[in-house]
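Colleague: Structural data only, the sequence is not supplied:
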């Protein structure tokens, strides 16, 4: 007997039940996998390669920069090489390989760290030099204070007190471009005095790695070779000034010979209060760290950066942002480093 065909309406119900079955694989109604999330939706990652954390000043930079980057919704990974060139390059390579969006570097050696810039560019990562210039590289941006102006401020302050006499120059690390800029600023002011015969530079030496112990050794040599015939000292920063003043104290001369420094380190401003250091130059590093954080995040987003200045690094004229430093002595300590909260009144006056 011939089988009767099922009614069309019954076939429709059967097909509907099959389609709704949870065991049925239905590629056609599976949600399609969308494209990967765009880079902009991921947290921006900034790499921060630092020369050292062995000085008070750089501990502040690290903390302020981290805080500024995170306030902008980005992440930051920080390494410090503590004066080891090979280690700094290795650490920077780790940051590059980890895929940071922008690399920020405080170079120990202005020449050696050109290799870091080159390697970052091969990975498509832009590089910002933080406070210290990287020489002979295609650096993307340099943000610092006007370090030549810092040297000018030091020399002006000391020549106002000692317009004639024997001067000692205790420089920073020869490997640091900032040390050269500082000295350039110092001699820009001193040159007319030297040419007139009013000032004699009787000792001029670089300080390896900026360390107080090396500055102290330099100053001891200056005292020995000049038979203590020294009228003024210009030290490259407050750490080196500390080494200088320690050597002067050993000879009973601390407070008698004017000494200039820079960075407004706590120990430096305490020495100003005590009278053993004449002046320092305050570089509001909260301004520096916030500016670099803002620029780094903007670069990571692909935004255009308008840097108003250019600084030659031996290869190119690097787009630069240079902030203005402030000379500080006993008369304006309260209205500068204390008012800004850089140091507290209790710390400065050791109350």
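Modeller: The structure has been received and is ready for your questions. Quick caveat: nothing in here was measured; it's all calculated off a predicted structure. Numbering: from 1, shown residues only.
Colleague: alpha carbons only for contacts and neighbour counts from here, please
Modeller: OK.
Colleague: doesn't residue 162 make contact with residue 230?
Modeller: No - applying Cα atoms under 8 Å as the test, residue 230 and residue 162 come out as separate, 11.0 Å apart.
Colleague: In space, what's closest to residue 55 - neighbours in sequence excluded?
Modeller: residue 239 (7.7 Å; Cα to Cα, 6 or more residues apart in numbering).
Colleague: Next, the contact list for that neighbour, please.
Modeller: Residues counted as contacts of residue 239 (Cα atoms under 8 Å, 6 or more residues apart in numbering) are 55, 210-212, 261, 265, 268.
Colleague: can I get the residues you listed in a markdown table with neighbour count, distance to residue 78 and secondary structure?
Modeller: Output for the contacts of residue 239, formatted as a markdown table (neighbours: other Cα atoms under 10 Å; distance: Cα to Cα, whole Å; DSSP: H, G, I helix; E, B strand; the rest coil):
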| residue | neighbour count | distance to residue 78 | secondary structure |
| --- | --- | --- | --- |
| 55 | 14 | 16 | coil |
| 210 | 24 | 21 | helix |
| 211 | 19 | 22 | coil |
| 212 | 22 | 25 | helix |
| 261 | 30 | 28 | coil |
| 265 | 23 | 22 | coil |
| 268 | 26 | 27 | helix |
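Colleague: Output these as JSON lines; include the columns distance to residue 274.
Modeller: Listed next are the contacts of residue 239 as JSON lines, based on distance: Cα to Cα, whole Å:
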{"residue": "55", "distance to residue 274": "21"}
{"residue": "210", "distance to residue 274": "23"}
{"residue": "211", "distance to residue 274": "22"}
{"residue": "212", "distance to residue 274": "19"}
{"residue": "261", "distance to residue 274": "15"}
{"residue": "265", "distance to residue 274": "14"}
{"residue": "268", "distance to residue 274": "10"}
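Colleague: ok, structure two:
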């Protein structure tokens, strides 16, 4: 079995051998080769993130070398080593595990290749920038909207079921903590449900059990809209149109449901195509040797039935593209 030291040594050797190649021509940042190691393509969000990055790279005349780790940490480290060997000018990483990519970060640094993380941050190592959104703020926005709706409906002491994302994930923890902060002191109580891995089918199964054990539920909050819609399916099948639903991500289906009226009361926008676009812009800046912010926030906004018509949602996810980088 390879130790971390062995992995580091092999990665660093490959990195140092092509270090000059990696930085050659980067100062002009024209026609770059940008590597992108994606955690998975099993999520519609990550498919759209890839689409946005590809479109932005093409528009800039760059080449995007995209590799899918398919949720495998070892494959992701091997993929990043491959990108280093190819002499890319910058590497974008959406990490499978925030700690396990540390050897790859060190190897990229040894090669002089800037690394930009997207959506999921890492816990250590040299990274030029992280591009994402403030998931804690997103959870809090949705929580505040839920509290406001309950107050408007005259409901006190409501039981809120929370369907969670992935165990130990940074996004999960932020969306949980932000929502909890908004609910705290409101008189309502949160019952934490299982981790459904952001997958609708898992949320359907979870909600079937949760509803049996919590018939007095008044609100279901899920860490993404896909799970929230799965929970809503179960509630409707059981004639529970009285239960409020809230999610995160701005899935267009959620906005359509909200616009039609009924129980879907809040989501926070998380346009993945724009996230991909911004990440390519940051990668180009870093490859040119320019200083980039440690955290680039691609922006969010709360959507409720009152403002749902303000946000275009013809694509899979609603569009929200504030100008956050200087042109």
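Modeller: Looks like it came in fine. In this text the structure is predicted, and so the values were computed from the model without any measurement.
Colleague: Please state their TM-score.
Modeller: Remark: TM-score between the superposed chains equals 0.80 [TM-score structural alignment, normalised by the length of the second structure]; 290 aligned residues with a Cα RMSD of 2.6 Å.
Colleague: Can you find the partner of the residue nearest to residue 55 of the first structure in the second structure?
Modeller: Using TM-score structural alignment, the equivalent of residue 239 of the first structure in the second structure is residue 226.
Colleague: For residue 284 of the second structure, see how far away that match is.
Modeller: As for residue 226 of the second structure, its distance to residue 284 of the second structure is 32 Å (criterion: Cα to Cα, to the nearest Å).
Colleague: repeat for residue 185 of the second structure
Modeller: In terms of Cα to Cα, residue 185 of the second structure sits 45 Å off from residue 284 of the second structure.
Colleague: Those two: which has the busier surroundings?
Modeller: More crowded of residue 185 of the second structure and residue 284, by other Cα atoms under 10 Å: residue 284, with 27 against 9.
Colleague: Can you tell me what the more buried one aligns to in the first structure?
Modeller: Under TM-score structural alignment, residue 284 of the second structure pairs with residue 297 in the first structure.
Colleague: quick one, what contacts that match?
Modeller: Here residue 297 of the first structure is in contact with 44, 46, 69, 72, 74, 102 (Cα under 8 Å, 6+ apart).
Colleague: Just to be sure, it is in a helix?
Modeller: Yes - assessed by DSSP: H, G, I helix; E, B strand; the rest coil, residue 297 of the first structure belongs to a helix.
Colleague: Show me the subset of the contacts of residue 297 of the first structure that the second structure keeps too.
Modeller: Here is what carries over to the second structure from the contacts of residue 297 of the first structure, by both residues aligned by TM-score structural alignment, their matches' Cα atoms under 8 Å: 44, 102.
Colleague: need the contacts of residue 297 of the first structure in a markdown table with distance to residue 220 of the first structure, neighbour count and secondary structure, can you?
Modeller: What follows is those, written out as a markdown table (distance: Cα to Cα, whole Å; neighbours: other Cα atoms under 10 Å; DSSP: H, G, I helix; E, B strand; the rest coil):
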| residue | distance to residue 220 of the first structure | neighbour count | secondary structure |
| --- | --- | --- | --- |
| 44 | 49 | 22 | coil |
| 46 | 43 | 25 | strand |
| 69 | 43 | 24 | helix |
| 72 | 48 | 13 | coil |
| 74 | 47 | 19 | coil |
| 102 | 44 | 27 | strand |
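Colleague: quick revisit: residue 86 of the first structure: which of the contacts of residue 239 of the first structure is nearest?
Modeller: residue 210 (18.1 Å; Cα to Cα).
Colleague: contacting residues for the closest one?
Modeller: Residue 210 of the first structure touches 172-173, 239-240, counting by Cα under 8 Å, 6+ apart.
Colleague: Please repeat the previous calculation with a cut-off of 10 Å.
Modeller: 55, 83, 170-176, 179, 236-240 (Cα atoms under 10 Å, 6 or more residues apart in numbering).
Colleague: Can you tell me which of the residues you listed is nearest residue 223 of the first structure?
Modeller: Of all these, residue 170 has the smallest distance to residue 223 of the first structure: 12.3 Å, by Cα to Cα.
Colleague: quick one: what's aligned to that closest one in the second structure?
Modeller: Aligning on TM-score structural alignment places residue 170 of the first structure opposite residue 163 in the second structure.
Colleague: So its match is in contact with residue 223, correct?
Modeller: Yes - Residue 163 of the second structure lies in contact with residue 223 (Cα atoms under 10 Å); the separation is 6.5 Å.
Colleague: who has more neighbours, the two?
Modeller: Between residue 163 of the second structure and residue 223, residue 223 has the larger neighbour count (other Cα under 10 Å), namely 31 against 28.
Colleague: how close does the residue nearest to the spatial centre of the first structure get to residue 103 of the first structure?
Modeller: The centroid of the first structure falls nearest to residue 130 when counting by Cα atoms, centre = their mean (3.7 Å). For residue 130 of the first structure, the distance to residue 103 of the first structure (Cα to Cα) stands at 10 Å.
Colleague: Return every residue with contacts to both of these two.
Modeller: 48-49.
Colleague: for the first structure, what spans make up the helices?
Modeller: Ranges of helices in the first structure, per DSSP state H, are 8-20, 56-71, 85-97, 114-122, 147-161, 177-196, 212-225, 238-250, 266-274, 285-300, 345-349.
Colleague: would JSON lines of the ones you listed with distance to residue 40 of the first structure be doable?
Modeller: Listed next are these as JSON lines, based on distance: least, Cα to Cα, whole Å:
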{"stretch": "helix 8-20", "distance to residue 40 of the first structure": "40"}
{"stretch": "helix 56-71", "distance to residue 40 of the first structure": "16"}
{"stretch": "helix 85-97", "distance to residue 40 of the first structure": "18"}
{"stretch": "helix 114-122", "distance to residue 40 of the first structure": "20"}
{"stretch": "helix 147-161", "distance to residue 40 of the first structure": "36"}
{"stretch": "helix 177-196", "distance to residue 40 of the first structure": "35"}
{"stretch": "helix 212-225", "distance to residue 40 of the first structure": "45"}
{"stretch": "helix 238-250", "distance to residue 40 of the first structure": "42"}
{"stretch": "helix 266-274", "distance to residue 40 of the first structure": "41"}
{"stretch": "helix 285-300", "distance to residue 40 of the first structure": "9"}
{"stretch": "helix 345-349", "distance to residue 40 of the first structure": "43"}
